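[1] Okay, structure incoming, though there's no sequence with it:
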């Protein structure tokens, strides 16, 4: 009897252990499938496609503080790429930049006037430690004055398709802080404004167009005038125990920001394998919290979404994969996708995606036929990815930025020779006459 009760007790313990394990597993899965971000505004974007994976009030315009400098970085890198300046171009520090540099309330690092600084040195100061004076010095170098540079910032924002933005200076300080130095052409009491969505789109363009920006944003330490420049991004692989709790695998950027009006902000980016995410947190309540919230966003994006090839190259829609051909040796031609269509999707949502064909009307005659000759692999339209699930956050570039791949012909069709075309025209002529006669006699007996 003792053995019987002993066996029953063991079975009960095993059962309880299994139920506990299942419960804990279920809880962890549920926790991973939801996200609560303690910030006023936030967003997650797939850096390859621009697809928005999550958003919280992402169109809310807020002061971005030093995240403003991402636009300054972009324009400096553009000027380098276009040959206007180089990394070794030198410039000196203006009275305005010197005033910023010597003002400890602006975290100035103390630049020296009448000294030549290279673009590389100034860019490191801007990108690594978010220095304001080096930022102004670069803006003045690119176009002559910060006022003219601000015009460039707003023009580039419009070109990029940013929807919620206003740039009034190159640094992210508020104009009242700048006093008499506020850029010409801007209001003395104005502040820069960005939404999380616009900040993410700006970061998306920066990473896509000038990935070298990540070399600087991931640099943990450098020096200028024998002073250490220490990166303000606590999520990098620091050995300091004060920062290790914020580390996240793959983080290599991008830009912190803080003012009293803006709160604590951070535009982050991380790569794991072949996947890269961009996240934005705006108006978190503390310096550490902006990184904790970024950890949540990154973990949600990387664990709940996966890059999936939904439709392979050569994919054809049933009953839509053949187009008629006019004036060709063949009467029709097949079409298919030129490249695979892949995107980041939430796990288990593969069946929620379809594609639609969009044929280029300029390629068709009035009867809807392609006109020979036609080359093999000739683009005749696009296949557009469509999502029919419950939550569609769209793409950070806005309407019309859905993922697309080219639709191409799978074979060539030669133009029919003049004799065959003539016979066809004669046949069409007599066919038309016959139809007219038939219609005439039908009318008589109607």
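    In hand now; what should we look at? The shown structure was predicted, so the numbers you read here are calculated from the model rather than taken from an experiment. Numbers count the residues shown, from 1 in each chain.
[2] can we go C-alpha only for contacts and neighbour counts from here?
    Will do.
[3] Helix, strand, or coil at residue 336?
    Classification of residue 336 by DSSP: H, G, I helix; E, B strand; the rest coil places it in strand.
[4] so it sits right up against residue 311, yeah?
    No. Between residue 336 and residue 311 there is no contact under Cα atoms under 8 Å: 10.7 Å.
[5] These two: who's more crowded?
    residue 336 (26 against 18; other Cα atoms under 10 Å).
[6] ok, so what distance separates that one from residue 351?
    Going from residue 336 to residue 351 by Cα to Cα, to the nearest Å gives 20 Å.
[7] could you say which helix or strand contains the nearest residue to residue 210 once chain neighbours are set aside?
    Distances taken as Cα to Cα, 6 or more residues apart in numbering put residue 77 closest to residue 210, at 7.0 Å, once the chain neighbours are dropped. Following DSSP states H and E, the helix or strand that holds residue 77 is helix 69-81.
[8] Show me which positions of that helix end up buried.
    For helix 69-81, the neighbour count (16 or more other Cα atoms under 10 Å) marks 69-78, 80 as buried.
[9] okay, now the one to match up with it:
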């Protein structure tokens, strides 16, 4: 036994002094499913709904938000993302003139659907078709754009599916570029799919689509906020009134909620859907309601439910700021290997924000600190290390409110950093620690 201890002592002089690898933390995960969060606090006449922070993706409210339901013309938001992507990549330009194919033309002549009547002999700019798709939910227009991007409806649907898959969305069923049923688009229908197949997605996934769209192409709001516009058909004009009646100047505008997008969707199976966004006092949220009652084109239910949901968020939650370089009790230091000091203080790298119920504050947040294992050696952050490095992750939770996010996180996760350089101890200090450890173990 003594020989073993001597051997360990000699190895310690040459190699390492073990630093405790125990990471500090004050609580475990709060095991609350997002689709039950806050559901009892607000009664909405919808099949599903969600409200999220547009920037962070924090789920502030959820009702059946993981249930895939018909999304109808809200599908156009996915299509428009791909159109904007093609423009950004130089594959399309705003002023490019696009011909109308037979299938898109036939759909555009259907007066029972939302459309601007396209003319077969005309060409239309990408900008015209884009505006008609977003403002008036013109089905023939978005189908024409899809052909301009991919050459066919089927090829574009495949791009839609691939895009959603790249975002980690697994509950989507996509068959048409417009949101119409597979049996409503003639020769453009998706092959080997049921005649009555329709696009479906959960409210949570629809919110993620909208978050991606606003993050990557915020300029879309310049168009989705237009209440009325004329579509020039060459010899005539079509008056387009935005189907989003919560816009200023329209039937369900509400001065306290300056809604500026995004898209409605309506069908017999879907009911009345609405993905909306509002920026109040610099705090932008996204809401989705699926399956609100629908009793004809004059029905206001989806907007009433959206107004209730938006008001609920702003009236019952506080947009709370967490400052940069903030530390949290029992989660504010990590072990260091071969450093002058054996602990390093861990603080938040950047400022961030979180929506908290009005009876809560940052003092209710409990932290867990996890070290960055890429920087570890023998149970500690290896010295030396320059300051302002990602040394770990601080996870914040509170028992009074689940903190869940569109990306699947079940806590507010912040980068932990060191504000001071971690300096390496000299060889004599290292050897002294090894000697001390040896004798501690020996006796």
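    Nice, I can see it. Bear in mind that the values here come from a model prediction, so they are computed numbers and not experimental data.
[10] biggest separation within the buried residues of helix 69-81 of structure 1, which pair?
    69 and 80 (16.4 Å; Cα to Cα).
[11] mind checking what residue 283 of structure 1 lines up with in structure 2?
    Aligning on TM-score structural alignment places residue 283 of structure 1 opposite residue 291 in structure 2.
[12] circling back to that earlier point, quick one: the helix holding residue 77 of structure 1 to structure 2 mean distance?
    Helix 69-81 of structure 1, aligned to structure 2 and superposed, deviates on average by 1.3 Å (mean Cα distance after the TM-score superposition for structure 1).
[13] contacting residues around that helix?
    By Cα atoms under 8 Å, 6 or more residues apart in numbering, the residues outside helix 69-81 of structure 1 that reach it are 85-87, 123, 126-127, 130, 135, 138-139, 142, 153, 170-172, 202-203, 206, 210, 213, 255.
[14] If we use 6 Å, what do you get?
    86, 171, 206 (Cα atoms under 6 Å, 6 or more residues apart in numbering).
[15] Show the subsequent helix or strand relative to that helix.
    Criterion used, DSSP H and E; the element after helix 69-81 of structure 1 is strand 90-91.
[16] Where in structure 2 does that next one fall?
    Using TM-score structural alignment, strand 90-91 of structure 1 corresponds to residues 97-98 of structure 2.
[17] What residue in structure 2 is paired with residue 66 of structure 1?
    Per TM-score structural alignment, residue 66 of structure 1 is aligned with residue 73.
[18] And for residue 203 of structure 1?
    With TM-score structural alignment as the criterion, residue 203 of structure 1 lines up with residue 210 in structure 2.
[19] that's a strand at its match, yeah?
    No. Counting by three-state DSSP, residue 210 of structure 2 falls outside a strand, being helix.
[20] Now the match of strand 90-91 of structure 1 on structure 1. Mean distance?
    Averaged out, stretch 97-98 of structure 2 is 1.9 Å away (mean Cα distance after the TM-score superposition for structure 1).
[21] who touches that stretch?
    123-125.
[22] do stretch 139-152 of structure 1 as well
    By Cα under 6 Å, 6+ apart, stretch 139-152 of structure 1 touches 169, 183-184.
[23] can you check stretch 4-13 of structure 1 too?
    Contacts of stretch 4-13 of structure 1 (Cα under 6 Å, 6+ apart): none.
[24] In structure 2, which residues correspond to that stretch?
    Using TM-score structural alignment, stretch 4-13 of structure 1 lines up with nothing in structure 2.
[25] thinking again about what came up before, pretty sure the match of residue 66 of structure 1 contacts residue 267?
    No. Using Cα atoms under 6 Å, residue 73 of structure 2 makes no contact with residue 267, being 8.5 Å away.
[26] More neighbours: which of these two?
    residue 73 (27 against 18).
[27] three-state assignment of the more buried one?
    helix.
[28] which residues touch it?
    Contacts of residue 73 of structure 2 (Cα under 6 Å, 6+ apart): 178-179, 265.
[29] From the residues you listed, which land in strands?
    Those of those mapping onto strands are residue 265, per DSSP state E.
[30] Would you reformat the contacts of residue 73 of structure 2 as TSV and include distance to residue 338 of structure 2 and neighbour count?
    Conversion of these to TSV gives the following (distance: Cα to Cα, whole Å; neighbours: other Cα atoms under 10 Å):
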residue	distance to residue 338 of structure 2	neighbour count
178	61	30
179	61	26
265	61	25
